[in-house]
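[1] Sequence first, predicted coordinates after that:
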Amino acid sequence: MATKYLKKLLFFFLLMLFSSAGIAQEQPNIVFYITDDQSQRDAGIYGAEVVETPNMDRLAARGMTFNRAFIASPACAPSRAALLTGLMPARNGAEANHTYPDPDIPLLTEKLQENGYEVIAFGKVAHGPMNEKSNFDYYEPVPKRGDLSGKVEEYLEENPSDSPRLILVGDHRPHVLWTEKMEYDPENVDLPDYFIDTGETREHRARYYTDISGMDRELGEVMDLAQDRFGDNLLFLFSSDHGGQWPFAKWNLYEAGIKVPVIAAWPGHIEEGSRTNAMVSWIDIFPTLLDLTGGSIPGDLDGRSFAPVLKGETDSHRDHIFTTHSGDGKFNVYPIRSVRTDRYKYILNLLPDHYHSNHSDINRYDGAGEYWHSWEKAAKENPEAEAIYNKYFERPKEEFYDLQEDPTEQNNLIDSGQHQEIISDLRERLQQWMEEQGDRKLIYNAPYPACGPKPTRAMINE
């Protein structure tokens, strides 16, 4: 009887062992390609008319494109910290740019490692010293416009493994300084209607587009490499950490700053050529990866899995998107908070009596903000240019936009009588969320009063 019982026990043990092995084999290899400073609108799949991104478009044809994907904060360090922790800036400790999560907060990549994944990273994945401190199984910095695909291929050739892999590929493009090359004719580039149209602006835009196309070619090489290496057992994800370094984009909570591309492809699991209007945040990405790979998701995260969206089970995820910005050294001392629904956005500027200013208007470098000299000149000569110029520097305490009727957020409806009930609701929701987050509305460095001079590089260097 005992022998018979032991045989049954052994049978069930072997069955469980083989079942576990089968589950492990089904875990997909994951490649996550991250660009640096790319607004959603600057990609063909999102309707760009000039800049060409054939490989982003090719990836979209293989999987799902998210129309409403957002970051947590429009600056590199807090955005990437939110991605890797699944927590918003006030909770993970990385609020201002060049600040990092509290060291006792675990990264979600470690949860994937616990689930059997080898996590390797190339280029700008986290921010600054956080790359080396992120406990990746392997990390290699790659310079801007470096050979990312070559580095990935070399590593995979030299380090065979039976474990599933998460490969994080961080392209520095199209972060400034933009390339000196111009694959696009400045006369033919398209500018947002809230830009001051100058020759210098067009030249910089052509250089920005050239960097995007260069990045897209690198993306294509990594896509082909991953396809050859992993076949259909591959989940390929593409996104950007926030909008480009342009006026009203990076360091702002307007759509051009917080709305980013997100594309995901996984043969046999995600419908090819599909699109979704589900609102998702960067804090949701790693909980989703944990969910898709059978890992445990910590219960205290701000992020939550949108795996049901990827599987085509639903076309909704979040009702509200919250975003924050707290500053970037002495260049950018203008904290902002916002809440967005599928149609409306409410913005709270914490220092309305001070100038909004950032790197682009202060660091007027060739390949970055040099075009600002032409904006300043145009503002002195043209009333329409002057209005754009002043709107950039001076903001009201509250802003409210109907994104369906006004997608570029040009008509502030904060005093609109017909919208006061919605405004009141969003104002209260934002305040309640800030309290729940423990947001102390910290001011980093000294702000620039609107009654004084606008900040300059000379002032900052004093």
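    Cool, the structure landed.
[2] Could you use CA atoms for every contact and neighbour count after this?
    Will do.
[3] Now the element after the longest helix along the chain, going C-ward?
    Using DSSP state H, we find that the single longest helix of the chain is helix 199-230. Using DSSP states H and E, the helix or strand that directly follows helix 199-230 along the chain is strand 234-240.
[4] just to revisit the earlier point, would you mind listing the buried residues in the longest helix of the chain?
    Of the residues in helix 199-230, those scored as buried under the neighbour-count criterion (16 or more other CA atoms under 10 Å) are 200-223, 225-226.
[5] take a look at this one as well, against the first:
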Amino acid sequence: MNICKLLSVSFFMVLPFVGSAQTKAKRPNIVYIMSDDHGYQAVSAYGYGLNETPHIDRLGKEGVLFTRATVTNSLCAPSRAVLLTGKHSFVNGKIDNEAKFDWNQDNFAKLLQKNGYQTALIGKIHMDGLPQGFDYSAVLIDQGEYYNPNFVINGTKQQIEGYVTDLTTDMTLDWIAKRDTSKPFCVLYHQKAPHREWLPALRHIQEYTSRTYKEPTTLFDDYQGRGTAAKTAEMHILKHMNWAGDNKIPPAMMDELGIKEYMSWDKAAFNNNLGRMSPEERAKWDAVYDPIMADFKANYAHMSDTELMRWRYQRYMQDYLGTVAAVDDGVGRLLDFLKENELDENTIVMYTSDQGFYLGEHGWYDKRFMYEESLRTPLLVRYPAEIKSGQTSDALVQNLDFAPTLLDYAGVEIPQDMQGESFRNLVNGKEKKWRDAVYYTYYEYPSIHTVKRHYGIRTDRYKLMHFYYDVDEWELYDLEKDPKELNNVYNHPDYAQVRADMHKKLADTRQQYGDSEANDKRFLPTTKR
């Protein structure tokens, strides 16, 4: 079905306007772009050399790039809840992917609506219930699918032919084009990619499967110098990544080679994901992937664990970065559209991810930890009317700050119970003072990937974490001397004063945000594993 025709009959907007025409004309439009699991290492503006993202990079060149943006809880749905509410997980209630999100609570989109903005949510939200605060919503179900996905459009389920990243971009541009031009707009443009199981668009598969990627220096990390949590996490590329769903080895080949499933849904993921393709799409896919798998089959019996790890890392990067390429394409289309329609000067475009992601560092994939690759997220913001181009900021901003910042730009009063801060005056140069520590919590254990529950703070130089529930362990890192976080110095005598200072800072920060040991216990599961 034609996407423009579909959308033209799928939404309508009835919204009262609050404020004068003069105020209305000055208020910026907002395009908030969130990808899923997009590590900052895979944005070329950050300088890691893995891939090229020229359109995302453009946001930093024409605005500001944040080098130390972080999340409060490195997990998909909780991160989205923090974005919407401007509150920590233990306040908004969405502590993990399983907890229900209360859409009846306030969120920044509702506040924009009440103040005359048109609002839309398009793409992945990963939370049950009909989204509130949006005149139009077209959201994926749960994790969504890469090919010919199902969307719930204003409450009605529809399957749409095409590639999910392109469709999400199509819908976003179509909604902007059909908006009421007398009112400012805010659209949350949320991509599924690059979430597993990493199926790139057909136009990218030949290029990205042909590339070889530089291995991170910690790919073969042995986790010495850290505690139980790092040693017991189940996100190791060789040991825990799925062979069929993630690496695209056909289930029949797994059986032939005697390769066992790690997760019970491994083969089903392969069959379901590729089974959504049309015969023409599948033929193009197989033409590229069949020779890769035939080569693997021929060599598998003679491959050592080291060779298998390296092979799996390359397969992971080829597909993961291939999905990022389509996300970057979409950002380019959006920026071109805004310019062609004379919207670029008065539209805030913010690009980020729901959290960071391991791209082989420490031998891992996935996220969840407070270690840097998971804690940090890409953040680039363009707004020519106010933000000078070419800026870089190392301020400790968080996703907690997105809601108050966007409300600030829109001229909407920031509720006192929002826990984040607007960084508007930080990037326009009016203020230099900013927070000196960020606070983090993680609750989803026991669960997939077995990352233990923990909380902690990160300052400019140090990081203190407490792992609890079935352990009681502390870790302290000197990020200046040990940026890869390989050596826990919590019990090192040279860091006794740092440890004491960080404990005080942690206690003060927990009190500031209203967290406590009582909360830790309140969110514990009823039984231990």
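    Okay, I see it. All of these numbers come straight from a predicted model, not from anything done at the bench.
[6] for the stretch 201-350 of structure 2, what spans make up the helices?
    Taking DSSP state H, counting those that start in this stretch as the criterion, the stretch 201-350 of structure 2 carries its helices at 202-209, 228-232, 237-240, 251-257, 266-275, 279-299, 305-340.
[7] what's the angle between the longest one and helix 279-299?
    Note on geometry: by axes from the mean of the first three to the mean of the last three CA atoms, to 10 degrees, helix 305-340 of structure 2 and helix 279-299 are set 150 degrees apart in direction.
[8] Equivalent analysis for the first one, please.
    What separates the directions of helix 202-209 of structure 2 and helix 279-299 is an angle of 20 degrees, with the same axes, to 10 degrees.
[9] And the contacts of helix 202-209 of structure 2?
    Helix 202-209 of structure 2 has contacts (CA atoms under 8 Å, 6 or more residues apart in numbering) with E281, K284, W285, V288, R315, Q318, D319, L321, G322, A325, A326.
[10] could you redo the last one with a cut-off of 7 Å?
    For helix 202-209 of structure 2, the external contacting residues (CA atoms under 7 Å, 6 or more residues apart in numbering) are W285, V288, Q318, G322.
[11] Return the residue of structure 1 aligned against D255 of structure 2.
    Alignment of D255 of structure 2 against structure 1 is given by TM-score structural alignment, with no counterpart assigned.
[12] Tell me the secondary structure at the aligned residue in structure 1 for T392 of structure 2.
    Following TM-score structural alignment, the counterpart assigned to T392 of structure 2 within structure 1 is R275. Look at R275 of structure 1: counting by DSSP: H, G, I helix; E, B strand; the rest coil, its state is strand.
[13] quick one, what contacts R275 of structure 1?
    If a contact means CA under 7 Å, 6+ apart, then R275 of structure 1 has M64, T65, F66 as its contacts.
[14] how about the residue most central in space within structure 1, what does it touch?
    Residue closest to the mean C-alpha point of structure 1, counted by CA atoms, centre = their mean, is D241 at 2.5 Å. Shown in contact with D241 of structure 1 (CA under 7 Å, 6+ apart): T35, D36, D37, I71, C76, S79, R80.
[15] if we go to structure 2, which of these are intact?
    Counting by both residues aligned by TM-score structural alignment, their matches' CA atoms under 7 Å, structure 2 reproduces these contacts from the contacts of D241 of structure 1: T35, D36, D37, C76, S79, R80.
[16] which one of those residues sits closest to I347 of structure 1?
    When the kept ones among the contacts of D241 of structure 1 are ranked by distance to I347 of structure 1 (CA to CA), S79 comes first, at 18.4 Å.
[17] for the stretch 351-462 of structure 1, what spans make up the helices?
    Counting by DSSP H, counting those that start in this stretch, the helices of the stretch 351-462 of structure 1 are 359-362, 372-381, 383-393, 420-437, 457-461.
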